[in-house]
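In: Give me a 3D structure for the following:
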Amino acid sequence: MTQYEANFDGLVGPTHNYAGLSFGNVASLNNASSSSSPKQAAKQGLKKMKALADLGMIQGVLAPQERPDIHSLRRLGFNGSDAQVLEAAAKHAPAIFQASCSASSMWTANAATVSPSADTHDGKIHFTPANLTSKYHRSLEPEVTGRILQATFSDPEYFCHHKHLPENDHFGDEGAANHTRLCASYGDTGLEVFVYGKQAFDLSQSAPKKYPARQTLEASQAVARLHGLKDENVVYIQQNPELIDQGVFHNDVISVGNQNALFYHELAFNHSDNALQQIRKKFKGKELHFICVKESDVSVQDAINSYLFNTQIITLPSGDMAIIAPTNCQENPTVESYLSKLVSQDTPIKQVKYFDVKQSMQNGGGPACLRLRVAMNEHELAAVNPHTLINDQQFKVLNSWVEKHYRDELKIADLSDPQLLVESRTALDELTQILDLGSVYPFQQI
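Out: Modelled structure (predicted):
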């Protein structure tokens, strides 16, 4: 049976803005309050999706969240008409208001953790939306994310959806940004690698001191239980707490895996030798490639600034692997030099393809942040909502939709404009029809 790994990218929302909401994300903080271009950002994302589809990959799209989040603002005591809620929140609680306007759902690596049917107890693909409790602006997402995932992967014969974990720091869950899967081929039973920042119920263990550890061991273990994963097919590794304090807020900023290749910085993991030994011991394939980037070749700061590891590694129809990298990597002489040498070495990675996703990068997310990976077979793929898959026609439709509804420029002060809310809701209502999602947004359910 034919096996695939599909990438479902987040569509950038109409309120894409730079509010600097993510403490611990250096790029997000550095660009706080700059003007953004929602139209350019959405088109950059769509162009990347179309390019991967043209390479022969299965490429899908996940809808953005409704923003500003009027529903959440009302829960916090802001009353009156929608325009009055916006005005009062922006005036009296600007930090809360800006958080309620976040467009961070574009980074669907944080949408959920996904376990393919080859790994799970019931032979179905399992989805658990991330609760994202470490950041208020992202903690607003899980309910709608769950609805969008269920509308995209709706057939209960093939897909199983779980509610997000309890909304508490002890079970802080950041989804696939702290999870990767290694396997011989996508249809084989894989080794699911969960990377965590701290143990919430054991404060004696090491943890970062400056920036928060967003993923807990307890959350990772809970997701593995929900998905029915066997102990021999799971490894839990702690991220190096010192690197979290340098701005490596998710594991996918410092390592990424695909099939039998793990691409990582030598300082990525705590007790690295033990962690890699666990992976080698449990990996069921014949050959495993550890591609370790030394600090002497690429520093942690160069890796963070360029998002070298927040690249996608994909397996092309030819069987070779390619790195999908932001142009920031190409513009960093050290990183570009490393990548040009990498493709000639004895690893499965034979190509590097650069994409301009600067609107996303300036807000703190690269190519790997923008996608959720779903390994599936041909029957499971046939059960996916076909309107969410990118092809020539759907690419044209979505580009036209963006051109029609998105603003060229957005400033922080524009977020309280009631007209922006009207524009955003009009756009999203039309999008749910384009993608055949049904009524997934709160404003559609009133």
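In: contacts, neighbours, all on C-alpha from now
Out: Noted.
In: Tell me which residue of the chain is furthest from the middle?
Out: The outermost residue of the chain relative to its centre, with distances by Cα atoms, centre = their mean, is Gly80 at 34.9 Å.
In: Please give the structure of this sequence too, so both can be compared:
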Amino acid sequence: MQHFEVNFDGLVGPTHNYAGLSFGNVASLSNAKSASSPKSAAKQGLQKMKALQEIGLVQGVLAPQERPDIYALRRLGFSGSDQVVLEKAAKEAPAIFRACCSASSMWTANAATVSPSADTRNGKVHFTPANLTNKFHRSLEPETSGRILRAMFANERFFEHHQHLPDNEHFGDEGAANHTRFCSDYGNAGVELFVYGRHAFDSSKPAPQIYPARQTFEASQAIARLHGLADDNAVFLQQNPAVIDQGVFHNDVIAVGNQNVLFYHEQAFLNEAPAFAELEAKLGQPMHFIKVPSAAVSVEDAVRTYLFNTQLVTLKPGHMVIIAPTECEEHAGVKAYLEQLVQSNTPIKEVRYFDVKQSMRNGGGPACLRLRVALNDQELEAVNPNVILTDHLFARLNQWVDKHYRDELAVRDLIDPNLLDESRTALDELTQILNLGSVYPFQRNAL
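Out: Reported below is the predicted structural model:
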């Protein structure tokens, strides 16, 4: 039986914009209200997907959310036609309006936490959409995310879907951005590392003081229970509160792992030694813990370049590649570190750079753009085939983007009712291309 780690990248939506919504995300705030290019953003994402497919990886596509979220605005008391709702919200509550226009669902690492069948008691692949309760604009995502995932992984023999955790900050869950799976091979039982920012029910424990800790210990434990992980398949580790206060809002901004490698900054974790020992013991084999010292790369430079918000992928046994944003290549110190790293005695042998600037300016790098799903060949066969990238689908999606996306979008354009109509037309066509059925509220007669 063959085994694969499939990367499902989020397709950037037709209303991609920079609203600067995410307190604690330095890149997001620094580019607030700048003009964006939805067409360029979508094509950059598609190009990265195609490049990974061409080097031999199985690559999938995850559909975006509908934005502006008219239904959320109506729930908040704005009424009338769509145009009136948009105009009233933009005038009377501009911050809420911008939140309901968020483009953040492009960061698929936050869509869900996934546990492969090799790790779970019932031998199924488990999915739990992230509730994303820490940010209002992201808390609008989980229901649609859940419907999209169910349409992609519909076969109940192989896949099990859970409702997102309760919508409360005590169970704040940010999905795969704070979850990494280690294994000897993708088909073997692995160890899942859950990284959390604080204990919700114990205020005596360490916690950040400036920026919020979005993932709680209690949420991570709940996901492990829902997914039926045994004690031998899970390790819990706290993110360093001081590094969260430096703008590291998710663990995937300061660490990335794959198989037997964890690549991380020395300030990433709080008291990592016991957790690393536990991880290695449960995995039953030595790990490569690659710790980057502050003297080589500061936390500020790691956040600016997203050195750790990179993809770490295996091309063949013992040969891993870092998929990095071009910001890493353009920073002399970070580039020099990476050049040294690939010459050292670790499985990381290459670095490949990709231009994802439209995503980077909104606060997300290559790792944010993808959800990793380890599958065996039977499970892969059971995935909705229309969401797996092929040459035909790549060409079809590029044509779709050319047909429906605007070259430039300013925040003020979000009030335009024509944009909403354009977006719905595009998404309706996309669900037919990907064979998803009616996953969007406007398709489900929600008005």
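In: residues contacting the residue farthest from the centre of the first structure?
Out: Going by Cα atoms under 8 Å, 6 or more residues apart in numbering, Gly80 of the first structure touches no other residue.
In: Using the three-state scheme, assign it.
Out: coil (DSSP: H, G, I helix; E, B strand; the rest coil).
In: Show me what counts as buried in stretch 24-43 of the first structure.
Out: 24-29, 31-33, 35-43 (16 or more other Cα atoms under 10 Å).
In: Start from the N-terminal end of the stretch 101-250 of the second structure and give the helices.
Out: In the stretch 101-250 of the second structure, the helices defined using DSSP state H, counting those that start in this stretch lie at 136-139, 142-152, 217-226, 241-244.
In: could you say what helices and strands the third one packs with?
Out: Spelled out, it's helix 217-226 of the second structure. Helix 217-226 of the second structure makes packing contacts with strand 191-196, strand 234-238 when contacts are defined by 3 or more Cα pairs under 8 Å, 6 or more residues apart in numbering; DSSP states H and E.
In: And Leu371 of the second structure, how far from Met360 of the second structure?
Out: Leu371 of the second structure sits 17 Å away from Met360 of the second structure, taking Cα to Cα, to the nearest Å as the criterion.
In: and if you look at Arg75 of the second structure?
Out: According to Cα to Cα, Arg75 of the second structure and Met360 of the second structure sit 32 Å apart.
In: neighbour-wise, which of the two wins?
Out: Under the criterion of other Cα atoms under 10 Å, the comparison of Arg75 of the second structure against Met360 puts Met360 first, with 22 against 9.
In: now Pro274 of the second structure: how far from Glu280 of the second structure?
Out: Pro274 of the second structure is 10 Å from Glu280 of the second structure, by Cα to Cα.
In: quick one: which of the two has more around it?
Out: Using other Cα under 10 Å, the more surrounded residue of Pro274 of the second structure and Glu280 is Glu280, with 17 against 10.
In: Quick one: map that one onto the first structure.
Out: Mapped onto the first structure by TM-score structural alignment, Glu280 of the second structure lines up with Arg280.
In: circling back: of the helices and strands packed on helix 217-226 of the second structure, which is nearest Phe354 of the second structure?
Out: Phe354 of the second structure sits nearest to strand 191-196 of all these, at 26.9 Å, using Cα to Cα.
In: Near the aligned residue in the first structure for Leu140 of the second structure, how many other residues are there?
Out: Matched by TM-score structural alignment, Leu140 of the second structure corresponds to Leu140 in the first structure. When counting by other Cα under 10 Å, one arrives at 21 neighbours for Leu140 of the first structure.
In: which residues touch Leu140 of the first structure?
Out: Leu140 of the first structure sits in contact with 72, 100, where contact means Cα under 8 Å, 6+ apart.
In: Over to Pro166 of the first structure?
Out: By Cα under 8 Å, 6+ apart, Pro166 of the first structure lies in contact with Asn131.
In: Try it again at 10 Å.
Out: For Pro166 of the first structure, the contacting residues are 131, 133, 172-173, 219, by Cα atoms under 10 Å, 6 or more residues apart in numbering.
In: Could you say which of those residues is surrounded by the most neighbours?
Out: The most crowded member of the contacts of Pro166 of the first structure, judged by other Cα under 10 Å, is Asp173 (35 neighbours).
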